[in-house]
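> Here is a sequence together with a model predicted from it:
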Amino acid sequence: MQVNPYLFFNGNCEEALNYYQKALGARIEAKMPYGDGPAEMPMPADWKTKIMHARITIDGEVLMASDATPGDYKAPQGISVALAVEDPADAERRFKALAEGGTVRMPFGPTFFSNGFGMCVDKFGIPWMVNSPKEGM
């Protein structure tokens, strides 16, 4: 069994995936626009290029994503995508990339449990926690 986060975007999924590719080294493995769905599937004409389903990997870990159907998008609440990054300098670099244009909820820095930890919401509305755990944590 595999458990994967599935992220919903407000019409900017492709932009977010391309940003994660640049900022995190993500690899886009699959991307299907709504226009590739069945002809009888109801959708606004301007949504044909929006993303119905995508799969990316970040250092081998899977995230899936899509553009929420029109009128169905809700900002994420009660969740964060957590990145565990061994090297504190690399963790801080990734945190800064995710926080760029977004909102920092907790600045990146050492904590009692971590060599470096920070929380942010990226410019696409996705909450992230980046952690470089101390040995044994």
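In hand now; what should we look at? Numbering: from 1, shown residues only.
> Every contact and neighbour count from this point should use C-alpha atoms.
Fine.
> Checking the most far-flung residue of the chain relative to its centre next. Helix, strand or coil?
In the chain, the residue that sits farthest from the middle, by Cα atoms, centre = their mean, is Glu40; the gap is 30.3 Å. Assigned with DSSP: H, G, I helix; E, B strand; the rest coil, Glu40 falls in the coil class.
> Enumerate every residue touching Leu98.
By Cα atoms under 8 Å, 6 or more residues apart in numbering, the contact set of Leu98 is Ala23, Cys120, Val121, Asp122, Lys123, Trp128.
> how about 6 Å then?
Asp122 (Cα atoms under 6 Å, 6 or more residues apart in numbering).
> next one: the strand or helix carrying it to chain centre, how far?
Using DSSP states H and E, Leu98 sits within helix 88-99. Centroid separation for helix 88-99 versus its chain: 14 Å, with Cα atoms, centre = their mean, to the nearest Å.
> Presented hereafter is structure B, for comparison with structure A:
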Amino acid sequence: MKYMLMRKADADTEKGVMPSEDLLQSMADYNERMTRAGVFAEGQDFEPSQSLEQHRSLGCLPREMNVHVAFAGTCKEAMEFYSEVTTGKLESMITYGETPAAEDVPPEMHDRIVHSSLNLRGRRLMGADMAGNCYQPPQGAQIHLEYDDPEQAGRVFKALSDGGSIIMPFAETFWAHRFGMTTDRFGIQWMISSQIEHCQ
């Protein structure tokens, strides 16, 4: 269940007059308390320092930002593995053969995945198998997972590294209590960290 704190528009607001600094601060404080309590996924967008134009521009932002990765036929195995490692909810796993486009897809692609979705606290890791020459190994991007518990982060890093290749060992750094980078056995790169905020 999700909640949203909203302020009903009054005559001043309709004329473009911003709420008072005290009210905006109260709204921001409330969001922060709800975030810490686990009610909100995040508590932002009500910053007292934001101008009226900045508040209006929020409507231009995407509703969500998710990550999509491509596979060369191993999408089902990879997504089930990611679900097990992260304990995220695997919401969707659809094959090419299950879609209306099945008759236009080569028979050998019918059991491959055209869409999958793993829900991680409201953010989604999506994936699909690419046909033939359409697949290119991912480069220049990593999926970042942040954990409060360094032991849990270490377990996730170890699991993702198994059969893959460690780019940067999981260890203490100047920006995080623990941080590491690895490429898993499916060719996807990950950054795993714990308590990164203590260096901010």
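Great, that's in hand. All values reported here derive from a predicted model rather than from experimental measurement.
> thinking again about what came up before, look up the counterpart of the helix holding Leu98 of the first structure in the second structure, residue range please.
Aligning helix 88-99 of the first structure against the second structure (TM-score structural alignment) gives residues 150-161.
> one step back: following element in sequence after the helix holding Leu98 of the first structure, please.
Past helix 88-99 of the first structure, the next helix or strand by DSSP H and E is strand 103-109.
> burial count for Tyr96 of the second structure?
23 (other Cα atoms under 10 Å).
> residue contacts, the corresponding residue of the second structure for Asn4 of the first structure?
With the correspondence set by TM-score structural alignment, Asn4 of the first structure lines up against Asn66 in the second structure. Applying Cα under 6 Å, 6+ apart, we find Asn66 of the second structure in contact with Arg123, Arg124.
> if we can go back for a sec, so how far does the helix holding Leu98 of the first structure sit from its counterpart in the second structure?
For helix 88-99 of the first structure, the mean deviation from the second structure after alignment is 0.6 Å (mean Cα distance after the TM-score superposition for the first structure).
> Find the residue closest to the residue mapped onto Glu61 of the first structure from the second structure in space, skipping its chain neighbours.
Alignment note (TM-score structural alignment): Glu61 of the first structure maps to Arg123 of the second structure. Take Arg123 of the second structure and drop its neighbours on the chain: the residue closest to it by Cα to Cα, 6 or more residues apart in numbering is Asn66, 5.9 Å away.
> Distance check, that neighbour against Gly122 of the second structure.
9 Å (Cα to Cα, to the nearest Å).
> What are the boundaries of the strands in the first structure?
Under the criterion DSSP state E, the first structure contains strands at 6-9, 27-33, 51-58, 61-67, 81-84, 103-109, 114-121, 127-133.
> What residues in the first structure pair up with the helix ranked longest in the second structure?
For the second structure, the helix with the greatest residue count under DSSP state H is helix 21-36. Matched against the first structure by TM-score structural alignment, helix 21-36 of the second structure finds no partner residues.
> Kindly report the same for stretch 79-96 of the second structure.
Under TM-score structural alignment, the match for stretch 79-96 of the second structure is residues 17-34.
> Need the distance between the two termini of that stretch.
One end of stretch 17-34 of the first structure to the other measures 16 Å (Cα to Cα).
> ok, the closest residue to Lys89 of the second structure other than its chain neighbours - how many residues close by?
Among residues not flanking Lys89 of the second structure along the chain, Asn119 sits closest, at 5.0 Å (Cα to Cα, 6+ apart). Asn119 of the second structure is flanked by 18 other residues according to other Cα under 10 Å.
> Asn119 of the second structure touches Ser92, doesn't it?
No. The pair Asn119 of the second structure / Ser92 is not scored as a contact, 9.4 Å apart, by Cα atoms under 6 Å.
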